[in-house]
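S.K.: What shape does this take:
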Amino acid sequence: MKTSARSVVLGGVAVLSWSTVATAFKVALRNMTVFEMLIVACATALLIFTLWIFATGSWRELRSLTPTLWGRFAVLGLVAPVAYYFVLFTAYDYLPAQMAQPINYLWPIVLAVLLAVFAHRPIPRSKYLGMFVSLLGVALISLGGSAINGSVSVFGIVLAFGSAFLWALYWILNDGLKDKVSEGTSLFLTFLFGMVYLLIGTLFSPLQPMSTEALLSGAYIGAFEMGVPFICFGLAIRHTDNPALINQMCYLAPFLSLFFISIVLGERIVPTTYGGLCLIVGGLVYNQYFAGRKTAKSLN
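M.R.: Alright, predicted model coming up:
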């Protein structure tokens, strides 16, 4: 298989995996608490990343890590997986999947705002249009929530926004680490610290016996939200000669996700969800692929 074709296949595996997890979140929450779900998922992902670093030999990098790097990974593990996924899973506990999933996709906008505030990277004026369009999509989805289950949880919407904030914060804190360790080692250490925090949490919230169905649903999330797709997507980007194509494939995930939400969960996908999701993704695509060109042309 050619390198570019292999990258597309790997990217497709990642996208298909991420397309199923919104449904998996809701299924798992029927059988377990958010905390239980988080522990089982993180333990599964950590097992996958452990196998990965030993299979690739990148575990040797652990010997040369400085105390500063260990400290950075300790912070990363607290932000994600712990805080990010706890907030995200709780948002799904309060909202229909078709509402929580699109709002979480706003993280690139939050990232741009955080970089502007804390890293003094001003947002180009041409990108304000895309940001407005995406936020308009969120408003449309939120207004349509009453047509799904008769009411909208404002707390759930705040949590979904909070998950986008935490994911953007994770990428800021992760900036620069890829030049110091491999991606597999980075994921392993992040989830290792995350698992340590979660195990400490069991001292205050002891785990109860879980059914086989609950364990399997939590393990599925760990494998196909946190584990396999991150590895596949990283490999796809690393070995492709067209990274833009691989990144664009990610925008298929939320639309495919609506199919699984409808079929498996039985949620009636209302028109405002389709319209809002198109606005969110459209605004993000505009900012990533068109706003930058517009700014560059204006400087010439």
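
S.K.: going forward, measure contacts between C-alpha atoms and count neighbours the same way
M.R.: Noted.

S.K.: if I pick G77, what's in contact with it?
M.R.: Contacts here follow Cα atoms under 8 Å, 6 or more residues apart in numbering; on that basis G77 touches 189-194.

S.K.: sec struct for it, please.
M.R.: What DSSP: H, G, I helix; E, B strand; the rest coil gives for G77 is helix.

S.K.: can you tell me how far it sits from F193?
M.R.: G77 sits 5 Å away from F193, going by Cα to Cα, to the nearest Å.

S.K.: now I39, nearest residue through space, not along the chain?
M.R.: L198 (6.5 Å; Cα to Cα, 6 or more residues apart in numbering).

S.K.: if I look at the one you found, how far off is D93?
M.R.: 19 Å.

S.K.: So the two - more neighbours on which side?
M.R.: Using other Cα atoms under 10 Å, the more surrounded residue of L198 and D93 is L198, with 21 against 18.

S.K.: Which element, helix or strand, includes that one?
M.R.: Assigned by DSSP states H and E, L198 belongs to helix 183-201.

S.K.: Now do the buried residues in that helix.
M.R.: 183-195, 197-198 (16 or more other Cα atoms under 10 Å).

S.K.: please give me the structure for this one as well, since I'd like to look at both together:
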Amino acid sequence: MSEKNQPRAMLLAGLAVFLWSTVATAFKLSLALLTPLQLLAWASLFSMLFLMAVVSWQKQWGALFTFFREQPAYAVLLGVINPAVYYLVLFRAYDLLPAQQAQTINYTWALTLSLLAVPFLKQSLRPRDMIALAGGYFGALIIATRGNLLALDFDSIEGVLLAMLSTLFWAMYWILNTRATAPATASLLACFMVGTPLVWALMVWQGELHLPEPKALAGAVYVGLFEMGVTFMLWLGAMRSAVHVSRVSNLIFLSPFLSLVFIRYFLNEPIAPATFIGLAMIICAVIYQQRGGSDETPEAAAEAQNQR
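M.R.: Presented below is the predicted three-dimensional model:
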């Protein structure tokens, strides 16, 4: 068990938040050179290789193989969802939408979690949950329409629907992941060992198997490491080192706002006022819901919030 050290926890969490804040920009830059399927295939490969190194260092291969032996269907299901389906849907949404819209709409996954807790965990929706859901999704609608609510003028209705669908898969993954018996890193590697070959097989089937140019490959490496790999380890380390977990976990709310800075200056994408308004509504809705203090809050909510 790691020694508690709050300054270390804040440093690790700050690094994780900073890196996560860059990935929306990295998605768009990489998708200018790769298709969503190609980006996912290469990024998941590099992430899997990184996680293999970590599992070797932590001597968790035994736990990983035990997970496959005791919960094979479960491991396959988790791997199909993440990385295969979730990131394919998310990257397609980024391909169709401005980065500011895709990343802020995707942030509503924390609210989607409470909806999925009803059928998956047999939870009931509290009045607080209903208010948060209404406020959060209204914020998403403001972002998607750039504030033009009456006209319902979307940049891409398909992109908006895919961005919303991605929140469903991400929330589903974290609810199901709470039942995995393997340690966190081993469980994540198991998912990539299932999902990555599936994505590569699909890429071959679609005729998209090509060696990317160095710039595109560098983008895939960045996405694979800093969206799917290194940041996971940094955040996990922060949670284990934290004396006051809430102070660390609250740093995650800085990520979408910092991300807008990178989007503005690296993608030259003007940030619409509606994006700030909608994002503020989503953040307030998430905070309002999570500060409810109810015992009915799903276990997955705490763990999933600690991963994103």
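
S.K.: TM-score for this pair?
M.R.: Between these two chains, after superposing, the TM-score reads 0.92 (TM-score structural alignment, normalised by the length of structure 1); 291 aligned residues with a Cα RMSD of 2.1 Å.

S.K.: Which one of the contacts of G77 of structure 1 is nearest to S17 of structure 1?
M.R.: The closest of the contacts of G77 of structure 1 to S17 of structure 1 turns out to be F191 (Cα to Cα; 19.1 Å).

S.K.: From V152 of structure 1, how far off is the closest one?
M.R.: Distance from F191 of structure 1 to V152 of structure 1, by Cα to Cα: 33 Å.

S.K.: V79 of structure 1 now?
M.R.: From V79 of structure 1 to V152 of structure 1 the distance is 27 Å (Cα to Cα).

S.K.: now I123 of structure 1
M.R.: 32 Å.

S.K.: Same question for Y84 of structure 1.
M.R.: For Y84 of structure 1, the distance to V152 of structure 1 - Cα to Cα - is 22 Å.

S.K.: Those two: which is more packed in?
M.R.: Y84 (22 against 19).

S.K.: What's that one aligned with over in structure 2?
M.R.: When structure 2 is aligned by TM-score structural alignment, the residue opposite Y84 of structure 1 is Y86.

S.K.: Can you tell me the element its match falls in?
M.R.: Using DSSP H and E, Y86 of structure 2 falls in helix 86-96.

S.K.: ok and the helix or strand just after that helix relative to helix 86-96, angle-wise?
M.R.: Under the assignment DSSP H and E, the closest C-terminal helix or strand after helix 86-96 of structure 2 is helix 99-106. Calculated by axes from the mean of the first three to the mean of the last three Cα atoms, to 10 degrees, helix 99-106 of structure 2 forms an angle of 140 degrees with helix 86-96.

S.K.: Structure 1: matching residues for helix 99-106 of structure 2?
M.R.: Counting by TM-score structural alignment, helix 99-106 of structure 2 sits on residues 97-104 of structure 1.

S.K.: still on that earlier bit, which residues touch the helix holding L198 of structure 1?
M.R.: So helix 183-201 of structure 1 is contacted by 39, 42-43, 45-46, 49-50, 52-53, 58-59, 61-62, 73-74, 76-78, 80-82, 177-178, 231, 234 (Cα under 8 Å, 6+ apart).

S.K.: Just the buried subset of those residues, please.
M.R.: Buried among these by 16+ other Cα under 10 Å: 39, 42-43, 45-46, 49-50, 52-53, 58-59, 73-74, 76-78, 80-82, 231, 234.
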